[in-house]
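>>> Sequence and predicted structure, then a few things I'm wondering about:
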Amino acid sequence: MRNKKFIWFTSVIVVLYFATISVFYQLPFATGLTIFQDVSRSHWAAYDIEYMYNQGLMKGRDETLFNFYPQAQMTRSELVALMLRVDGVDLATLDPAATSKFTDIPSIHWVNPVLADAQTLNMIPFKDVANGQFQPDQPITRGELAQAVVQSLHLEMTTSMEGVIPVTDIAGNPYEPAIQTMIANKYAKGYEDGTFRPDVIADRATVASLFAKALRETRPETKTDSTAKKGGGK
């Protein structure tokens, strides 16, 4: 009789334990998703997004909800901050009182210390800042993204298109050398119609993809999947 009561009591405790877990603790993502609940395993940039997260370089915008917003735009300020992280800078150590040379940055804007450090490190990828305007909240383009990857990883420029499919719409573009370098190294590629679309806004998934592919190749110690391929991103 005692054994039956013990078993019954134990069963009740176990049931209550798992019921409590189900109520007070929920996984941040469902089966079939990455660590972000808005990025499925089948998403074309899923592996690259997780890689950037695992390296501490990119995170979600809703940390409590674990959303990455892969189709959202990235601003110029966010891109330069990412470039510094890629270059090994701990943004928490930057002087919060530092200011940049740009005249359109409000004194209370969070990017001020980032830009001050980026100027010193030559980490400003935009070709239209000679007039002193940075446009901190403007979305970045695919051409600017290519320049940012090349610049922050200190890649050697190349014009060789041997073994890759060239794109048809970058001639004369201010970011042409950087785009060619990305394509030549298979860190990026064009669309099916043979274009790169350098002036199109780059979403967060594309940012993660281009950076991740270049980083895994130039810093092989950071690879987390031996089956990862260098190509495949947009």
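Here it is on my side, so go on.
>>> contacts, neighbours, all on C-alpha from now
Noted.
>>> any idea how far E78 is from I201?
14 Å (CA to CA, to the nearest Å).
>>> Then F66?
For F66, the distance to E78 - CA to CA - is 19 Å.
>>> before we move on, what about S100?
Going from S100 to E78 by CA to CA gives 15 Å.
>>> Determine the longest helix present in the protein.
helix 2-24 (DSSP state H).
>>> another structure for you, compare them:
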Amino acid sequence: MTGHWAEADVETLASKLIVHGVTDTNFAPEQPVTRAEFAALIARALGLLPQRTDRFRDVQESDWFSGAVGAAAKANLISGYEDGTFRPDAPVTREQMAAMLARALQLGGHEVQGNAALLERFTDRADISAWADEAVTAALSAGIIQGMTDTSFAAHNQATRAQAVTMLKRTLQSMKFMNP
């Protein structure tokens, strides 16, 4: 992590016991973050207590992430797919992460009105799924997520562990759960 652009954010959330490395000595900032890992991050960040869930047929009670997924689902932070799965090992996309973080803002009582004009600068704005459009604009308006470049949002790109931590920190700051 030394010298990485997300070093300070990772260290801040690690000191609060919200984020962990892939090992005791390696954070792997550029590795994709899975849907289960991101659900666990959100649950820890918001102090949600583990919950049992039978909502998703691919989440077993014995899975390390089961309690976090159950808590995030009960809080309506996450949703699964139409086939009844959560797909915990799938990498979370940038638009999925924006949706989860926009829901976290709502849970924390911080309603953000999205400004659709913020999407105009992205040449790939049509790639943002209809179900995620409002959440993406809310996350952009709140300053939680940015484009991959000045003109590209990359809605379907896999989010990295570094991106996840930085966006989660911005969410907590926006909710006034931590100082800037």
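Cool, the structure landed. Here the structure is a predicted model, which is why all the values come from computation and not from measurement.
>>> TM-score for the pair, please.
For this chain pair, the superposition-based TM-score is 0.83 by TM-score structural alignment, normalised by the length of the second structure; 175 aligned residues with a CA RMSD of 2.5 Å.
>>> sorry, back to before: which parts of the longest helix of the first structure are buried?
For helix 2-24 of the first structure, a neighbour-count test (16 or more other CA atoms under 10 Å) marks nothing as buried.
>>> mean per-residue distance, whichever helix or strand comes after it to the second structure?
Once helix 2-24 of the first structure ends, the next helix or strand along the chain (criterion: DSSP states H and E) is helix 46-54. Compared with the second structure after fitting, helix 46-54 of the first structure has a mean deviation of 1.6 Å; criterion: mean CA distance after the TM-score superposition for the first structure.
>>> what stretch of the second structure does helix 46-54 of the first structure fall on?
The aligned range for helix 46-54 of the first structure in the second structure is 7-15, by TM-score structural alignment.
>>> Identify the residues contacting that stretch?
1, 19-20, 162, 165-166, 169 (CA atoms under 8 Å, 6 or more residues apart in numbering).
>>> redo that, cut-off 10 Å
1-2, 4, 16-21, 27, 29, 41, 45, 161-170 (CA atoms under 10 Å, 6 or more residues apart in numbering).
>>> Can you list the buried residues in stretch 76-89 of the first structure?
76-86, 89.
>>> ok so, going back, in helices, which of the contacts of stretch 7-15 of the second structure appear?
Using DSSP H, the subset of these located in helices is 41, 45, 161-170.
>>> Mind checking which of the contacts of stretch 7-15 of the second structure are buried?
18-20, 27, 29, 41, 45, 161-170.
>>> Turn the buried residues of stretch 76-89 of the first structure into TSV, including distance to Q147 of the first structure.
Below are these laid out as TSV (distance: CA to CA, whole Å):
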residue	distance to Q147 of the first structure
R76	12
S77	15
E78	15
L79	11
V80	11
A81	14
L82	13
M83	11
L84	14
R85	16
V86	14
V89	19
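>>> Okay, Y69 of the first structure and I49 of the first structure: tell me how far apart.
Remark: distance between Y69 of the first structure and I49 of the first structure (CA to CA) = 11 Å.
>>> Compare the two and say which is more crowded by neighbours.
Counted by other CA atoms under 10 Å, Y69 of the first structure and I49 do not tie: I49 has more neighbours, with 29 against 18.
>>> where's the more buried one relative to R204 of the first structure, distance?
Distance, I49 of the first structure to R204 of the first structure, by CA to CA: 9 Å.
>>> which residues do those two both contact?
58, 68, 70.
>>> Does the most centrally placed residue in the second structure fall in a helix, a strand, or a coil region?
Most central in the second structure under CA atoms, centre = their mean is M97, positioned 3.7 Å from the mean C-alpha point. Following DSSP: H, G, I helix; E, B strand; the rest coil, we place M97 of the second structure in the helix state.
>>> residue contacts, it?
Counting by CA under 10 Å, 6+ apart, M97 of the second structure has contacts 35, 38-39, 78, 103, 132, 135-136, 139, 145, 155, 158-159, 163-164, 167-168.
>>> before we move on, what about R55 of the second structure?
Counted by CA under 10 Å, 6+ apart, R55 of the second structure has contacts 69-70, 73-74, 79-80, 84-86.
>>> Give the aligned equivalent of it in the first structure.
Under TM-score structural alignment, R55 of the second structure pairs with K101 in the first structure.
>>> Stretch 52-69 of the first structure: end-to-end distance?
Terminal residues of stretch 52-69 of the first structure are spaced 14 Å apart (CA to CA).
>>> Actually, stretch 192-202 of the first structure.
17 Å.
>>> Next, the buried residues of that stretch.
Under 16+ other CA under 10 Å, the buried positions of stretch 192-202 of the first structure are 196-198, 201-202.
>>> same question, stretch 71-84 of the second structure
71-74, 77-79.
>>> Make CSV from these and add distance to E61 of the second structure and secondary structure to it.
What follows is the buried residues of stretch 71-84 of the second structure, written out as CSV (distance: CA to CA, whole Å; DSSP: H, G, I helix; E, B strand; the rest coil):
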residue, distance to E61 of the second structure, secondary structure
A71, 13, helix
A72, 15, helix
A73, 14, helix
K74, 15, helix
L77, 19, coil
I78, 17, coil
S79, 17, coil
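>>> ok, so of the residues you listed, who is nearest A116 of the second structure?
Relative to A116 of the second structure, the closest of the buried residues of stretch 71-84 of the second structure is L77; by CA to CA it sits at 22.1 Å.
>>> Tell me the counterpart of that closest one in the first structure.
In the first structure, L77 of the second structure lands on M123 (TM-score structural alignment).
>>> same question, D124 of the second structure
D124 of the second structure maps onto D169 in the first structure, by TM-score structural alignment.
>>> residues touching the closest residue in space to its match that isn't next to it in sequence, list them.
Leaving aside its chain neighbours, D169 of the first structure sits nearest to T195 (5.5 Å; criterion: CA to CA, 6 or more residues apart in numbering). Going by CA under 10 Å, 6+ apart, T195 of the first structure touches 166-170, 189.
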